[in-house]
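# sequence plus predicted model, see below.
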Amino acid sequence: MNKTDLINSIADKSGLTKKDVESVLNSFLGEVTDALANGEKVQLIGFGTFETRKRSGRTGRNPQTGQEIVIAESTVPVFKAGNKLKEAVK
């Protein structure tokens, strides 16, 4: 399912227009992105938690040349599924 499919499905089930659903979805994604960029976490009880984690620097290899390269420390987004979501997927 892609974003368009999700918008269509929510619009059909909720009775809202596709334009309204797209606006709400874009706002939700923007708020989650902003929160993660500010180092906050977003917790949706039963669904899951969006947060960031530090990935430490390490040494890697260029697969084409075999040369060692240094991979810098980075911050990455992470999603941890909640219990209700895990049960629904089982």
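Nice, I can see it.
# rest of the way, CA atoms for contacts and neighbours
Noted.
# next, count neighbours for residue 72.
10 (other Cα atoms under 10 Å).
# how about the most far-flung residue of the chain relative to its centre, secondary structure?
Relative to the centre of the chain, the most outlying C-alpha is that of residue 65, 33.2 Å out, by Cα atoms, centre = their mean. With DSSP: H, G, I helix; E, B strand; the rest coil as the basis, residue 65 sits in coil.
# ok, residue 4 - how many residues close by?
Residue 4, neighbours per other Cα under 10 Å, totals 10.
# pasting the second one now:
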Amino acid sequence: MADKSLNKTELVAKVAAATNQSQATVDTVLGGLFEALAESVAAGTKVSIPGWLAVERTHRAARTGRNPQTGETIQIKAGYSVKVSAGSKLKAAAK
């Protein structure tokens, strides 16, 4: 894990400074981005920003698990998950 993190407020401030926009404007745009991302993933649509990231909904089949406290076998229902893949520019920035 990284020692440093950037929360939403800090991200908004950083983007606002880099783009000469108000923090309120940047916050509204980021809110719209996250809302559109959530709606698309919920609908099963893959969202791809070439070079940066791809986000898609994946299906997990039902399976048998084990309760770690009792050791009892349990059935885990099928469900959905989200897969986020880093693009080439994001991977290069991490090096």
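Structure received. Please read all numbers here as calculations on a predicted model, not as lab measurements.
# any idea what the TM-score comes out to?
Here the TM-score for the pair of chains, by TM-score structural alignment, normalised by the length of structure 1, is 0.94; 90 aligned residues with a Cα RMSD of 0.9 Å.
# roughly how far does the residue farthest from the centre of structure 1 sit from residue 90 of structure 1?
43 Å (Cα to Cα, to the nearest Å).
# and the contacts of the longest helix anywhere in structure 2?
Ranked by residue count, the top helix of structure 2 under DSSP state H comes out as helix 23-42. By Cα atoms under 8 Å, 6 or more residues apart in numbering, the list of residues contacting helix 23-42 of structure 2 from outside reads 12, 13, 15, 16, 46, 47, 55, 56, 57, 82.
# ranges for the helices of structure 2?
Going by DSSP H, structure 2 shows helices at 8-19, 23-42, 88-94.
# and these as a markdown table, adding distance to residue 63 of structure 2?
Listed next are the helices of structure 2 as a markdown table, based on distance: least, Cα to Cα, whole Å:
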| stretch | distance to residue 63 of structure 2 |
| --- | --- |
| helix 8-19 | 36 |
| helix 23-42 | 22 |
| helix 88-94 | 33 |
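# about what we covered before: filter the contacts of helix 23-42 of structure 2 to the buried ones?
The neighbour-count test (16 or more other Cα atoms under 10 Å) marks 12, 13, 15, 16, 47, 55, 56, 57 as buried among those.
# related to what we said a few turns ago, closest one to residue 62 of structure 2 among the helices of structure 2?
Ranking these by proximity to residue 62 of structure 2 (Cα to Cα) places helix 23-42 first, at 19.5 Å.
# just give me the residue closest to the centre of structure 2.
residue 84 (6.0 Å).
# OK, contacts around that one?
Contacts of residue 84 of structure 2 by Cα under 8 Å, 6+ apart are 53, 54, 55, 56.
# same deal with residue 15 of structure 2?
Residues near residue 15 of structure 2 by Cα under 8 Å, 6+ apart: residue 26.
# how about it, what's its match in structure 1?
Residue 15 of structure 2 maps onto residue 10 of structure 1 when the alignment is built from TM-score structural alignment.
# could you do residue 60 of structure 2 as well?
So residue 60 of structure 2 corresponds to residue 55, using TM-score structural alignment.
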